[in-house]
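> Sequence first, predicted model second:
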Amino acid sequence: MTAATTTGAVPVWTAPAPRFGGVLADDAAALEAYAAAGEELLARLPPKPHRSPAQHAAAESAVGACRAGRRAFLALHAEAVYDELTDGRTRHLRLTDLLYAAADRFPGLAPTRTQMAAEGDWIQAEKEGREIDQAVFCAAVLRSASAGAHLIDAMLKPTPRALELLDGFRATGRVELDSVLVERVGDAAHVTFRNAHCLNAEDNRLIADLETAVDLVLLDEGVRVGVLRGGTVDHPRYQGRRVFSAGINLKDLRNGNISFTDFLLGRELGYINKMYRGLLTAPEAEAWADRTVQKPWIGAVDAFAIGGGMQLLLVLDRVIAEEGAYFSLPAAEEGIVPGAGNLRLARLTGARPARQVILGGRRIGTDEPGTHLVCDQVVPAGDMDEAVETAVRELSGPAVAANRRMLSLSEEPLDLFRTYLAEFAVVQVARSYSEDVLAKVERRWQRSQARD
């Protein structure tokens, strides 16, 4: 297939859109040829930051057309593709593995490892945006009730890294990861965030470490309750103080180091969903109670819980905050979607306060009447340890896990979560490449460079 004619030095996209007939093999071959034509055009252009306006337009035409082709193909074949990649749903593939399997088995449907590695050489504003194509694929799978549920199951299974560390954790009660410390104290496992250089902001490394930590807490039979708390940080304003979380690391977003599969979608399907719905240990069982391991979770909030930090609190069973702390979801200011916060916050606060927080940037401080909607207890900073110990005792009873399981089922049915994430996947990745977000993170980065 010829991708383009050439007008002067600029190739022009001319490939006709494929007509899919509903036969998987034939339609896959047509998509492969169409996507190859798009790659041919891109190969004739300089890298994105060095393109002229006309070259940008040519690239956008090819990329947009190929993306539309993928959407049309997946509208017909998403379930059949998923079944083939998972051997009839007998294998559980995590997001990244699933996407690369799709790229290998159905060329042109999803970015390859080589293409994604090349994207990693650029800051966010200078990438081709291949993660958008990953989101198109994931959204199509999640829109299917059957395939989407199977993918959610795959992401609820223990990670290989946690399984490797489990025996050591059971024996010593301690695992020290790069950005997280997990310690067993009595009936509780304390998970401490240690991204000290960035106010415990979330990045790819912290998300991976937190999923490992959550797996260990849920797998260790000696643990009844999980406790999340931020460690001490290096920031001059909070030097030596504990901070819960500053949310997404916007410097990493600017630098192109926030992954769609490992962070933007992976955190929602990974460690946060495991805390909420439990760890999948027996996928073949019929009853949900027999398939998963669930335990109650406590959040101890020092200083603040911003963005992703506040999102995390929405799935916990007890939230304790120190006096003077505050909570916020600055989604409108940052220009992105606050994870599953839009799905969950209104359940706790009601619709109007949720809109004030998400759309208007309202902060909820511990001295405000609305604090009780997102926080169970406010204590002086010096009393936090005692308050956490009391909460552990109260939540360690044998019936607590069973009741919180039933609460979760009634509050957020799996299909509601699945359909939300199908839309979230495409909306969030599009926002992460939008001009307003790129401009904001660039301005913040420039200011930080000037201060340094």
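Happy to help now that I have it. Computed from a prediction, not measured in an experiment: that's the story for all the values here.
> From now on I want contacts and neighbour counts done on CA atoms only, so please keep to that.
Noted.
> so which strand or helix has G299?
Assigned by DSSP states H and E, G299 falls within strand 297-301.
> Centre of the chain to that strand, how far?
Distance of strand 297-301 from the chain centroid (Cα atoms, centre = their mean, to the nearest Å) equals 20 Å.
> name the helices or strands packed onto the helix or strand just after that strand?
Moving toward the C-terminus from strand 297-301, the next helix or strand (DSSP H and E) is strand 304-306. Here strand 304-306 touches strand 326-328, going by 3 or more Cα pairs under 8 Å, 6 or more residues apart in numbering; DSSP states H and E.
> Not counting the strand it packs on itself, show me its contacts.
Strand 326-328 has contacts (Cα atoms under 8 Å, 6 or more residues apart in numbering) with 303-307, 310, 357, 361-366.
> Make a markdown table out of those and add neighbour count and distance to I152.
What follows is the contacts of strand 326-328, written out as a markdown table (neighbours: other Cα atoms under 10 Å; distance: Cα to Cα, whole Å):
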| residue | neighbour count | distance to I152 |
| --- | --- | --- |
| A303 | 22 | 33 |
| F304 | 26 | 30 |
| A305 | 27 | 27 |
| I306 | 21 | 26 |
| G307 | 25 | 23 |
| M310 | 24 | 23 |
| V357 | 22 | 28 |
| G361 | 17 | 31 |
| R362 | 16 | 32 |
| R363 | 17 | 32 |
| I364 | 22 | 32 |
| G365 | 17 | 34 |
| T366 | 22 | 35 |
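> Spatially nearest residue to M116 (excluding sequence neighbours)?
R130 (7.2 Å; Cα to Cα, 6 or more residues apart in numbering).
> L343 contacts Y420, correct?
Yes: when contacts are counted by Cα atoms under 8 Å, L343 is listed as touching Y420 (7.5 Å).
> Can you point out the buried residues in the helix or strand where L166 lies?
In this assignment (DSSP H and E), L166 forms part of helix 160-172. Neighbour counts using 16 or more other Cα atoms under 10 Å place A162, L165, L166, F169, R170 of helix 160-172 among the buried residues.
> before we go on, here's another structure to hold up against the first:
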Amino acid sequence: MTETVLSETPAEGVRQITMNRPDRRNALDRATYQGLIDALAAADADETVRAVVLTGAGGCFTSGNDIKDFAAGGMDGPRVAIDFLTAISTAKKPIVAAVEGFAVGIGTTMLLHCDLAFAGSGASFRMPFVTLGLCPEGGSSYLLPLIAGSKRAAELLMLGEAFGPELAQEAGLINAVTDEGSALAAALDKAKALAALPPQSVALTKALLKRGNAVAVAETIATEARHFGERLQSAEAQAAFMAFLTKR
């Protein structure tokens, strides 16, 4: 684990993984991605863990990729991000997300790979890939049309505008909207319920639910990653990064 990723056991059978860079709105740099990968692997390998809760510190889920880290890191940044997406999309234990504050970019697309997700009423979602001169990632170009419909997916991915938890629920990204500040409690309740069920049955049910789309998701993540890496080096993306960093 790294200090930017916290791992704890808030209840029997439940592993809570917390993105912990509150001063950066939990922006994901390379070290944090690796910490998440390690935490998910540890949870899958631990027979005492029956459910995972994924959340962010300081009242924020994550503001997405750390643009400064990515801009300076060449291909290392996107590579570890893809490794994380592969890890979360193939995790064997059920994952329950608790979203408060910002869920930007990969902060939204990773929810497509969580089994359950809850968001506080003040949460804000956004997938600004086009705005940054990039393209969708995390299998979102396949999974989002599947769960939200093609028109809604085009709206959210092409325009890249911010949207609230009600629309996130309508689009199938979350299960329910909670009172602000209560998403983690809701996620922990569901994780405890999952942990109390027969673990092999839970694992098999998750595997069967994922089975139908597993190959397509893996292929889409890889295809998106190739295009994402190319776009990252493009003049459009570099100009967008510079404008973003100049405003900060």
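Perfect, I can see it now. This structure is a prediction, so every number in the text was calculated from the model and none was measured.
> now what about the TM-score between them?
Once superposed, the chains reach a TM-score of 0.90 (TM-score structural alignment, normalised by the length of the second structure), with 243 aligned residues with a Cα RMSD of 1.9 Å.
> what's near enough to touch the counterpart of V379 of the first structure in the second structure?
In the second structure, the residue matched to V379 of the first structure (TM-score structural alignment) is T178. Contact analysis of T178 of the second structure by Cα under 8 Å, 6+ apart lists F118, A119, G120, S121, A186.
> Isn't the first one up against A103?
No: under the criterion of Cα under 8 Å, F118 of the second structure lies out of contact with A103, with a separation of 11.9 Å.
> Make a markdown table out of the buried residues of helix 160-172 of the first structure and add distance to E32 of the first structure.
Listed next are the buried residues of helix 160-172 of the first structure as a markdown table, based on distance: Cα to Cα, whole Å:
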| residue | distance to E32 of the first structure |
| --- | --- |
| A162 | 37 |
| L165 | 41 |
| L166 | 43 |
| F169 | 47 |
| R170 | 49 |
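> Sort out which one of those residues lies nearest M406 of the first structure for me.
In terms of Cα to Cα, no member of the buried residues of helix 160-172 of the first structure lies closer to M406 of the first structure than A162, at 26.5 Å.
> Which residue in the second structure aligns with that closest one?
So, by TM-score structural alignment, A162 of the first structure is left unmatched.
> ok, now N403 of the first structure?
The equivalent of N403 of the first structure in the second structure is T205 (alignment by TM-score structural alignment).
> Is there a neighbour count for that match? I'd like the number.
T205 of the second structure is flanked by 13 other residues according to other Cα atoms under 10 Å.
> Moving along the chain from the helix or strand containing it, name the first helix or strand you hit.
Counting by DSSP H and E, the element that carries T205 of the second structure is helix 199-211. Once the chain leaves helix 199-211 of the second structure, the next helix or strand it forms, by DSSP H and E, is helix 214-232.
> starting at the chain centroid, how far to the lengthiest helix in the first structure?
The residue-count maximum for a helix in the first structure (DSSP state H) belongs to helix 53-85. Centroid separation for helix 53-85 of the first structure versus its chain: 23 Å, with Cα atoms, centre = their mean.
> corresponding residues in the second structure for it?
So helix 53-85 of the first structure sits over no part of the second structure, by TM-score structural alignment.
> Kindly report the same for stretch 95-102 of the first structure.
So stretch 95-102 of the first structure is aligned with nothing, judged by TM-score structural alignment.
> Give the buried residues for that stretch.
L95, L98, L99, Y100, A101, A102.
> cool, and stretch 377-394 of the first structure?
Buried residues in stretch 377-394 of the first structure, counting neighbours by 16+ other Cα under 10 Å, are found at Q377, V378, V379, A381, M384, A387, V388, A391, V392.
> per the alignment, the last one corresponds to what in the second structure?
The one in question is V392 of the first structure. Under the alignment (TM-score structural alignment), V392 of the first structure pairs with A191 of the second structure.
> how near is its match to T205 of the second structure?
Distance, A191 of the second structure to T205 of the second structure, by Cα to Cα, to the nearest Å: 15 Å.
> Equivalent analysis for F129 of the second structure, please.
Taking Cα to Cα as the criterion, F129 of the second structure is separated from T205 of the second structure by 33 Å.
> ditto for G120 of the second structure
Look at G120 of the second structure and T205 of the second structure: by Cα to Cα, they are 27 Å apart.
> can you check P128 of the second structure too?
Plainly put, P128 of the second structure is 33 Å away from T205 of the second structure if you go by Cα to Cα.
> Give me the contacts around the helix holding T205 of the second structure.
With contact meaning Cα under 8 Å, 6+ apart, helix 199-211 of the second structure is reached by R50, K92, K93, P94, D115, L194.
> out of the residues you listed, which are inside helices?
L194.
> Tell me the one of the contacts of helix 199-211 of the second structure nearest S150 of the second structure?
Closest to S150 of the second structure, out of all of these and judged by Cα to Cα, is D115, at 21.5 Å.
> Quick check: the aligned residue for the closest one in the first structure?
Residue correspondence to the first structure (TM-score structural alignment): D115 of the second structure is matched to D317.
> looking at it, that match is touching Q294, isn't it?
No: applying Cα under 8 Å as the test, D317 of the first structure and Q294 come out as separate, 11.7 Å apart.
> Neighbour count for these two, which is higher?
Here D317 of the first structure and Q294 are compared on neighbour count by other Cα under 10 Å; more neighbours surround Q294, at 24 against 20.
> Name the SS class of the spatially most central residue of the second structure, please.
For the second structure, M110 is the residue whose C-alpha lies nearest the centre (Cα atoms, centre = their mean; 2.4 Å). Classification of M110 of the second structure by DSSP: H, G, I helix; E, B strand; the rest coil places it in helix.
> From A153 of the second structure, how far out is it?
In terms of Cα to Cα, M110 of the second structure sits 15 Å off from A153 of the second structure.
> One more: R50 of the second structure?
Per Cα to Cα, R50 of the second structure is found 32 Å from A153 of the second structure.
> need the contact list for the residue nearest to the centre of the second structure.
By Cα under 8 Å, 6+ apart, the contact list for M110 of the second structure reads L85, I88, G138.
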